[in-house]
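Trainee: Please find the sequence and the predicted model below.
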Amino acid sequence: MDYLKTFLEITGCLVVLMSLIPLIRNDYWTFRVFEYPRLQKLVLSVAVAGMYLSLFFSTEVRTLLFSGAFVLNSIYLCYLIYPFTPVARKVILPAEMHLPENRISILSSNVLQDNKNTAGCLNLIRKYDPDIVLLLETDGFWYESTLVLRDSYPYQMTVPLENTYGMLLYSRLVLSETEVRYLVDEEIPSIKTLVTLPSGQKVQLFCVHPTPPVPGENLYSTERDKELLLIAKEVKANRWPCIVVGDLNDVAWSYTTDLFTKISGLLDPRIGRGFYNTFHAGIPVLRFPLDHVFCSTDFKLVGLARLENFSSDHFPILLSLQYEPTAASRQQEPEAEPEDIEVANEKISKEVPE
């Protein structure tokens, strides 16, 4: 039993450490990567605390210290996860009126560049029939294999690349003023375009896929954070209703994503509804919400769903929104404090480490 107690103490301390490391605002990947497995940390923390208290609780100082640390860590993680549970308050209200001329549905999917199941992808698009399709990590093979979409989606912006950062944007709604931009890295594109709803209302759409802070991709989160915050500031200054969609390579609850919503004023439909984990599709115990759609306060939610996988390492996500000019009066826009703006400006001006 002494071995089990020591094992639980070591495991519990590691979980506490993994919970505290993200509080260090350092861009190096070892500090940022522990933001991802929040639910996994909670499950481990509760399991360790439960076993430790039930098997070894005593009034011994050492045992009391370990017990208190494990219980407090579990409470802390519950507090962090709570906004993404169905019992929390929803920041985007469900659409109550039926205004089809003001609706927009978007299917976003990181297809995995090496994945060759383009038929599965096309079948999924036909099944759900979204207004806009964004396919990420798309190379020349995916570009050629999805040209058939042009029959149903006459408006496109295609940026096939062989570096896992290609983008294919297809739309049945009119696109205008479309730009391909390289905001931080000359090899990492993003797309900005105006979408015209059937009612004639224009919506500013941003499609993004920054690099993740992981070995083999980028050792620092600096580029990702900078790109997201540049777009956040652009959204805030934009006169149109806005939507940001893509694989942000960041979890919904991270410090950077929270800062992004405060600077941009955009809402996250996951809050009050669930995690909608999209990655990793092949490893159920290691799944995180990396694929996102954020919108301004003048939209209400029609539907949000994680779709079937078609051999990618990401699940596709489908979002349907309804533009309602009066919605902003009933939905609270995230607001940035002066210190948030200062931090955002520092991150934007920071030099990208070599």
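Mentor: Cool, got the structure. Numbers count the residues shown, from 1 in each chain.
Trainee: For the rest of this, base every contact and every neighbour count on C-alpha atoms.
Mentor: Noted.
Trainee: What segments of the stretch 1-150 of the chain are strands?
Mentor: Ranges of strands in the stretch 1-150 of the chain, per DSSP state E, counting those that start in this stretch, are 103-110, 132-136.
Trainee: Of those strands, which is nearest residue 306?
Mentor: strand 103-110 (9.7 Å; CA to CA).
Trainee: Please point out which parts of the closest one sit buried.
Mentor: 103, 104, 105, 106, 107, 108, 109, 110 (16 or more other CA atoms under 10 Å).
Trainee: Check stretch 288-303 too.
Mentor: Buried-residue list, stretch 288-303, by 16+ other CA under 10 Å: 288-302.
Trainee: Equivalent analysis for stretch 220-237, please.
Mentor: So for stretch 220-237, counting by 16+ other CA under 10 Å, buried means 220-233, 235-236.
Trainee: From the residues you listed, pick the one nearest residue 204.
Mentor: Distances from residue 204 to the buried residues of stretch 220-237, taken by CA to CA, are shortest for residue 235, at 8.5 Å.
Trainee: show me what contacts the closest one?
Mentor: 242, 264, 265 (CA atoms under 8 Å, 6 or more residues apart in numbering).
Trainee: Most neighbours out of these, which is it?
Mentor: The residue in the contacts of residue 235 with the most neighbours, by other CA atoms under 10 Å, is residue 264 (27 neighbours).
Trainee: Now that residue: closest residue in space that isn't a chain neighbour?
Mentor: Among residues not flanking residue 264 along the chain, residue 232 sits closest, at 4.2 Å (CA to CA, 6 or more residues apart in numbering).
Trainee: Can you verify the one you found is assigned to a strand?
Mentor: No - for residue 232, which was evaluated using DSSP: H, G, I helix; E, B strand; the rest coil, the result is helix, with no strand membership.
Trainee: these two touch, right, it and residue 258?
Mentor: No - taking CA atoms under 8 Å as the definition, residue 232 is not a contact partner of residue 258, at 11.1 Å.
Trainee: so residue 12 sits right up against residue 47, yeah?
Mentor: No - look at residue 12 against residue 47 with CA under 8 Å: they stay out of range, at 9.2 Å.
Trainee: Who has more neighbours out of these two?
Mentor: residue 12 (26 against 15).
Trainee: nearest to residue 16, of the buried residues of stretch 288-303?
Mentor: Looking across these and measuring by CA to CA, the closest to residue 16 is residue 288, at 19.4 Å.
Trainee: Residue 276 versus that closest one, what's the distance?
Mentor: 8 Å (CA to CA, to the nearest Å).
Trainee: try this one next to it:
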Amino acid sequence: MAPSESNEPAPSRSHRQVILVRLLQLAIAGLLLATLIGWLGQYSYLADLAAHFRLQYLLLAVPLTLLLAAMRQWKSTSVGLAVVLINAGCIAPLYWPAPVPPGNTASLKVIAVNVHVANRNHARVQKWLRSEQPDVVIVSELSTAWSHAIAELTDQLPHRIEQLDVGNGGLGVYSRFPLDESEWHLLGDVNHAGRIRITVDGTPVTVFGVHTYAPFHRWMSEMRDEQFARLAELVDSTETPVIVAGDLNATTWSAGLRSMLAATGLVDTRVGFGLQPTWPTTPWPLRIAIDHCLVSDGITTVSRRVGPDIGSDHFPIVVELRLPPTGQ
């Protein structure tokens, strides 16, 4: 017998199909498990990590469900439909148009950008910020080099508070308007929130610039959630309309951020404008939205978009807001 010959019979087509079905069933069951575990983030760091990937679960579940339906695997198809519906239900409200009330109240253009401490594309960021002409800019991972680069925009953003850091904890809040008040608030043991109060066409507004811990370890996830709790206290003690913006290192499906939103009543400015994922700078289906602008009820989002690639691992966000009438 020739060496290439074998006594083993070739797998039948039906046998290969059975293996394929089992693999598809296992994959869809895994997606359902990940989808459900994501709601248990308050009990487990790993479960909270699972909450961030609703878009990815949806994009994987759709073709898997269609394949299972084509194979007439109805029980597994129903599992796939559950995965699709649950995750689509999380995402769909972000695409429902939010009403923009009529009026000529004060407007404010806010940019939040994580420049990445190792990024040397200073000129690119300067050029882009000049073209946008923002009123307020929050810069995460502010280094000495980045502080000098932003200082060259003083003609547009003359008012500032900065907290420099040799690592990635630096933060800056910059404003076109004079600062009525400014203060740094310690969030946890290291990171700070920069708070400024400005007056825009007679309307006072408080802006918190924030960069919370990234949940790379259990203790960092717990610290980030403690930072959210502290931030909620600061927001609740503020008498003016509030804007919270920056790299929050969490999606709005994360337990800690969900708790902060529930405690403060802050509104996600993405509502009506879609997912707008910002990290990392990979193709869109692989990203998650962890850079945020959250506002008090009464502040209206006129437009919101993701900015260009600036050489960072984050895309910036650009939000145009309409402030409530004075006295509200």
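Mentor: Cool, got the structure. As the structure is a computational prediction, the values presented were derived from the model and not from experiment.
Trainee: ok so, going back, what sits against the residue nearest to residue 264 of structure 1?
Mentor: By CA under 8 Å, 6+ apart, residue 232 of structure 1 lies in contact with 260, 261, 263, 264, 265.
Trainee: now do 10 Å
Mentor: By CA atoms under 10 Å, 6 or more residues apart in numbering, the contact list for residue 232 of structure 1 reads 226, 238, 244, 259, 260, 261, 262, 263, 264, 265, 266, 344.
Trainee: Over to residue 43 of structure 2?
Mentor: 37, 255.
Trainee: Quick one: neighbours of the counterpart of residue 174 of structure 2 in structure 1, just the number.
Mentor: The equivalent of residue 174 of structure 2 in structure 1 is residue 170 (alignment by TM-score structural alignment). Neighbourhood size, residue 170 of structure 1 [other CA under 10 Å]: 26.
Trainee: Find me whatever residue is spatially closest to residue 170 of structure 1, sequence neighbours aside.
Mentor: Per CA to CA, 6+ apart, closest to residue 170 of structure 1 is residue 156, 4.5 Å.
Trainee: Quick one: map that neighbour onto structure 2.
Mentor: So residue 156 of structure 1 corresponds to residue 160, using TM-score structural alignment.
Trainee: swap in residue 208 of structure 1?
Mentor: Checking TM-score structural alignment: residue 208 of structure 1 goes with residue 210.
Trainee: Give me the secondary structure label for that match.
Mentor: Residue 210 of structure 2 - assigned by three-state DSSP - is strand.
Trainee: Also residue 243 of structure 2?
Mentor: strand.
Trainee: number of nearby residues for it?
Mentor: Here the number of neighbours of residue 243 of structure 2 (other CA under 10 Å) works out to 21.
Trainee: Verify the stated contact: it with residue 301.
Mentor: No - applying CA atoms under 10 Å, one finds residue 243 of structure 2 not in contact with residue 301, separated by 11.3 Å.
Trainee: before we move on, the earlier item: can you pull the contacts of the match of residue 208 of structure 1?
Mentor: With CA under 10 Å, 6+ apart, residue 210 of structure 2 has these contacts: 112, 138-140, 171-173, 187, 191-195, 227-228, 231, 244-248, 291-292.
Trainee: Run a quick neighbour tally on the aligned partner of residue 29 of structure 1 in structure 2.
Mentor: Aligned by TM-score structural alignment, residue 29 of structure 1 pairs with residue 45 of structure 2. Using other CA under 10 Å, residue 45 of structure 2 has 20 neighbouring residues.
Trainee: Do I have it right that residue 45 of structure 2 meets residue 218?
Mentor: Yes - look at residue 45 of structure 2 against residue 218 with CA under 10 Å: they come within range, at 5.7 Å.
Trainee: gap between residue 159 of structure 1 and residue 268 of structure 1?
Mentor: From residue 159 of structure 1 over to residue 268 of structure 1 (counting by CA to CA), the distance is 27 Å.
Trainee: out of the contacts of residue 235 of structure 1, who's nearest residue 53 of structure 1?
Mentor: The closest of those, once distances to residue 53 of structure 1 are taken by CA to CA, is residue 265, at 43.2 Å.
Trainee: So that closest one sits against residue 229, correct?
Mentor: No - under the criterion of CA under 10 Å, residue 265 of structure 1 is not in contact with residue 229, lying 11.6 Å apart.
Trainee: Can you pull the residues that touch both of the two?
Mentor: With CA under 10 Å, 6+ apart, residue 265 of structure 1 and residue 229 have common neighbours 235, 259.
Trainee: tell me, what residue is most central in structure 2?
Mentor: Central residue of structure 2 (CA atoms, centre = their mean): residue 290, 2.2 Å from the mean position.
Trainee: would you list every one of the strands in the stretch 201-350 of structure 1?
Mentor: 202-208, 242-247, 291-295, 299-306, 317-323.
Trainee: okay if I get these as TSV plus distance to residue 35 of structure 1?
Mentor: As requested, these are exported to TSV (distance: least, CA to CA, whole Å):
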stretch	distance to residue 35 of structure 1
strand 202-208	20
strand 242-247	16
strand 291-295	15
strand 299-306	21
strand 317-323	21
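Trainee: thinking again about what came up before, dump the residue contacts of the match of residue 174 of structure 2.
Mentor: 106-107, 130-135, 146-147, 149-150, 152-158.
Trainee: Filter those down to just the buried residues.
Mentor: For the contacts of residue 170 of structure 1, buried by 16+ other CA under 10 Å: 106-107, 130-135, 146, 149, 153, 155-158.
Trainee: nearest to residue 61 of structure 1, of those?
Mentor: residue 107 (54.5 Å).
Trainee: counterpart of that closest one in structure 2?
Mentor: Checking TM-score structural alignment: residue 107 of structure 1 goes with residue 111.
Trainee: For residue 22 of structure 2, give me its contacts.
Mentor: So residue 22 of structure 2 contacts 16, 28, 76 (CA under 10 Å, 6+ apart).
Trainee: Equivalent analysis for residue 206 of structure 2, please.
Mentor: Counting by CA under 10 Å, 6+ apart, residue 206 of structure 2 has contacts 179-182, 195-199, 235, 238-244.
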